[in-house]
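A.B. asks: Prediction below, plus the sequence it came from.
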Amino acid sequence: MLRNAFGRRGRRLAVAATMAVATIVATLTATSGTALAGDGRPAAPRIGHVWTIILENKSYESTFTGLNQNDYLWKTLPSYGLLLRQYYGTGHYSLDNYISLVSGQSPAPDNQNDCPQYKDVQPGSPAVDGQVHVSSGCVYPASVPTLFNQLDEKKVSWKIYAQDMGKTPSRENAYQCGIPGSPTGAGVPDPSGATAEDQYVAKHNPAPWFHSLIDKPADCARVVPLDGLPATAGHPAASGLAQDLASEATTPRFSWITPDNCSDAHDATCKGDNLSGDPNNHQGGLYAADLFLQRVIPQIMKSPAFQHDGMIQILFDEAFPPYKMYGNSIADFTGNGTASLNTPTDTAQSVVACCNELPGPNTAQPGFQAFGQDTTPGGGITGAVFISRFIRPGSVTDQPYNHYSWLRSMEDLYGISHGGSDGDGHLGYAAAQGLRPFGPDVYNNPDGRALRPAASGTAVYPATASSQDAENPVVTAPAVPVK
């Protein structure tokens, strides 16, 4: 069985955070000094609220190097917080990454194919290291827990906000976790795909894939459209993100935000609205994602919960090749200009793995045969951005992390210290020996003092061989406090 290489962590790790706008940052108060963790390393300051936003299908090269129309994400937001240059997906294509993120389950054949048939996994029997045997299907049995179930046990409030969910009730059940139908028997064919009226897709919502969630009405009540739901016969009204952010008392401690298939950068040309305000503008990709982030990030940053003890995380599910030929959305395929997944292309950052990722019991490789490659060992380098009062603005880390690292870090942050694959609260491969959770390179402003935004790269934390190694950042400019 997997063991936690760093010992039992019964404390709550607190996540660091730096404010994004000087006027917002200035409202923050400083916190006390830094405690020591059980292993002698500095403990991260306590964080009370997390917002995780998941975007789609972009390599680090395409997102964070200026190739595309996404200045807000690749230039503005890193100046408010931390750019993780070595953050990796765990597989191809989308769905296996979402399942790994919230449950620690490794890729399986159908979820690597984005679940062509929404049906229960078979055989669903236990395997070693908290894994499950899956030869077909995508919906895991009730015996497979998720981070959301762990939060339930800790009595930590949470919510999933899914943009567009429920706009077409015949496509998805907004009152049952956004499922596209019943997964029993033959299930539901082709459960994902946006329409002009409804750009929600179930494969980008982590809830529909676990009976441990969809069979519990109380949990499904926490899976809501981004803008909420009005009261209907038999169903009370459900508040959306903006309404919940109005006060700290109504803000969940953990919030997962799933943009629709346009706003998450997935679709090259959006089927419907891209939030530009122009009904004739359907440009998608990172252009549309920037429009979404420019609407949602300021809402969160102005909220009392974020200003108190919050952290925003912007992740991508997996890496696709650089975006040169097709600009903003379609991978840099060679040939006659027809995008084909079988056409060789520049896959340098798109098919690599990190962190000693294991393939699991269901696939020979974790990454599937993507981009014309015979074998692909992982989900590629996507990069990520974190913003919080305990993160130095403009900082960069080159420590490798992946989706299993993220899950382990969230479990530690919320004080989940029992159960899981290692007995210390870590599910599936989040319990892998030696897996690095977020450390002082992420939580790098431990006193929480308000700092002004800075150009990304003013403090760079090089990768180290071990989590026990001291963090020695290369600093090219001093941090400037907000006065």
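C.D. replies: Noted; the coordinates are in hand. Residues are numbered from 1 along each chain as shown.

A.B. asks: can we go C-alpha only for contacts and neighbour counts from here?
C.D. replies: OK.

A.B. asks: max-length helix in this protein?
C.D. replies: In the chain, assigned by DSSP state H, the helix with the most residues is helix 285-301.

A.B. asks: and after that one, which helix or strand comes next?
C.D. replies: Per DSSP states H and E, helix 285-301 leads on to helix 304-309 as the next helix or strand towards the C-terminus.

A.B. asks: which helices and strands sit right next to that following helix?
C.D. replies: With contacts taken as 3 or more Cα pairs under 8 Å, 6 or more residues apart in numbering; DSSP states H and E, helix 304-309 sits against strand 49-55.

A.B. asks: What residues of the longest helix of the chain count as buried?
C.D. replies: Residues of helix 285-301 classed as buried by neighbour count (16 or more other Cα atoms under 10 Å): Gly285, Leu286, Tyr287, Ala288, Ala289, Asp290, Leu291, Phe292, Leu293, Ile297, Ile300, Met301.

A.B. asks: ok, second structure coming up, stack it against the first:
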Amino acid sequence: MHPSEPNYIWQEAGNNFGVLNDNDPYKNPGGTNQNTTLHLSALLEQAGLSWKSYQEDIDLAKNANGLLTNTVLPRNQWTVPLSSFSGTSTDYTNPYNGSNQYNFACKHDGHLFFTDTNGGNDPTPANPLASKYAPLQQLKEDLAHNKVASYSLITPDQFNDSHTALTNGFDYHGVHYTGDQSAVAQGDNFLATIIPEIMRSDAYKDDGAIVIWWDESEGTNANDFSHTLEEIVISPLAKGNAYESLVNYTHSSDLKSWEELFGVYAPGHVFLGDANSPGTNDFSDLFKKGALTSKGWREWTNKHE
């Protein structure tokens, strides 16, 4: 669907609840903040399984002009990022693309649009859910100490997710790119850096899974099945060898798969939203037989948290 935000809400609940905009939480027009507990992270919480959101550019100190720096705030100063922001600061250098630009967007984190996972309309460190939202820098530390959550959402800023080109373009493998090609090169560079870091971790090696997920295709009339999105699964339990599945998938397939993996369901032991629709395929074809089951998952959780 277009624009981005409905897809991230769908990623959590199998439903966009009628939201068809990119508004920040609690902003008008209304409809962007949901009071339901029927979404993935809420079900994980109820089952005693952890979740965490790593967002690039959040929880960084600001200079005297109110612009970002590279200093990560102490944990007790972290907040729930309820407002999008962007800018350029000479006191900030992005560790992936080397620029002084930053651009955080709420629309790329579905957790922020549910009251029980955003902690209410409180952007201060007093928000009870603040510890659930970590700066991306924290991921490396959590991987090193084997403290990652059962389910983690990792979101680069809009310069590192292939969304927006840097003002001066980007040099990648000896070639200078501008425009859309720059945006794609920036995203590829980000993945080429962070994916190996995750794959070196004990959490990944112990039957973890990385899913590289895109929210929408290009074009104004792309809300149909003639437009497809790439999705890449990397895991010791994946079939591997560049296996290409020919099964039809939607964003509901992701949700159905994670519900099966974690053993969490809506009342009546059904899948959430459209994940429960007939014909919604899970990711079984991408994994080795039996991988998408909750058997043994709690033992993994007890070992890593």
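C.D. replies: Nice, thanks for sending it over. Worth saying up front: this structure is predicted, and the values here are computed from it rather than measured.

A.B. asks: TM-score of the superposition?
C.D. replies: For these two chains in superposition, a TM-score of 0.74 is obtained (TM-score structural alignment, normalised by the length of structure 2); 259 aligned residues with a Cα RMSD of 3.2 Å.

A.B. asks: Mean distance between the longest helix of structure 1 and structure 2 after superposition?
C.D. replies: Taking mean Cα distance after the TM-score superposition for structure 1, the mean distance separating helix 285-301 of structure 1 from the aligned residues in structure 2 is 0.7 Å.

A.B. asks: by how many degrees do that helix and strand 49-55 diverge?
C.D. replies: 170 degrees (axes from the mean of the first three to the mean of the last three Cα atoms, to 10 degrees).

A.B. asks: Could you point out the residues of structure 2 onto which helix 285-301 of structure 1 aligns?
C.D. replies: Residues 183-199 of structure 2 are matched to helix 285-301 of structure 1 when aligned by TM-score structural alignment.

A.B. asks: centre of the chain versus that stretch, how much separation?
C.D. replies: Taking Cα atoms, centre = their mean, to the nearest Å, one finds stretch 183-199 of structure 2 lying 14 Å from the centre of the chain it belongs to.

A.B. asks: Sketch out the helices for structure 2, chain order is fine.
C.D. replies: Per DSSP H, structure 2 carries helices over the ranges 5-13, 40-46, 115-118, 137-144, 179-199, 202-205, 251-262, 297-304.

A.B. asks: Please enumerate the strands of the stretch 351-483 of structure 1.
C.D. replies: Taking DSSP state E, counting those that start in this stretch as the test, the strands found in the stretch 351-483 of structure 1 are 384-388, 395-397, 401-402, 419-420, 424-426, 459-461, 474-475.

A.B. asks: once aligned to structure 2, how far is the third one on average?
C.D. replies: Taken against structure 2, strand 401-402 of structure 1 registers an average deviation of 0.9 Å after superposition, with mean Cα distance after the TM-score superposition for structure 1.

A.B. asks: which residues in structure 2 does that strand match up with?
C.D. replies: So strand 401-402 of structure 1 sits over residues 249-250 in structure 2, by TM-score structural alignment.

A.B. asks: same check, this time on the first one
C.D. replies: Under TM-score structural alignment, the counterpart of strand 384-388 of structure 1 in structure 2 spans residues 231-235.

A.B. asks: And the matching stretch, what's buried?
C.D. replies: Within stretch 231-235 of structure 2, the residues that qualify as buried are Val233, Ile234, Ser235, counting by 16+ other Cα under 10 Å.

A.B. asks: same thing with stretch 16-29 of structure 2?
C.D. replies: By neighbour count on 16+ other Cα under 10 Å, the buried set for stretch 16-29 of structure 2 is Asn16, Val19, Leu20, Asp22, Asn23, Asp24, Pro25, Tyr26.

A.B. asks: Using a markdown table, please lay out those residues together with distance to Leu38 of structure 2.
C.D. replies: As requested, these are exported to a markdown table (distance: Cα to Cα, whole Å):
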| residue | distance to Leu38 of structure 2 |
| --- | --- |
| Asn16 | 12 |
| Val19 | 16 |
| Leu20 | 20 |
| Asp22 | 21 |
| Asn23 | 21 |
| Asp24 | 21 |
| Pro25 | 18 |
| Tyr26 | 19 |
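
A.B. asks: Quick check: the most centrally placed residue in structure 2 vs Gly290 of structure 2, distance?
C.D. replies: Taking Cα atoms, centre = their mean as the criterion, Leu153 is the residue nearest the geometric centre of structure 2, at 3.5 Å. According to Cα to Cα, to the nearest Å, Leu153 of structure 2 stands 24 Å off from Gly290 of structure 2.

A.B. asks: when you align them, which residue in structure 2 goes with Asn261 of structure 1?
C.D. replies: Asn261 of structure 1 maps onto Gln158 in structure 2, by TM-score structural alignment.

A.B. asks: Verify the stated contact: its match with Lys107.
C.D. replies: No. Judged on Cα atoms under 8 Å, Gln158 of structure 2 makes no contact with Lys107 at a distance of 10.6 Å.

A.B. asks: burial measure for Leu255 of structure 2, as a count.
C.D. replies: Using other Cα atoms under 10 Å, Leu255 of structure 2 has 26 neighbouring residues.

A.B. asks: What of Glu153 of structure 1?
C.D. replies: Using other Cα under 10 Å, Glu153 of structure 1 has 10 neighbouring residues.
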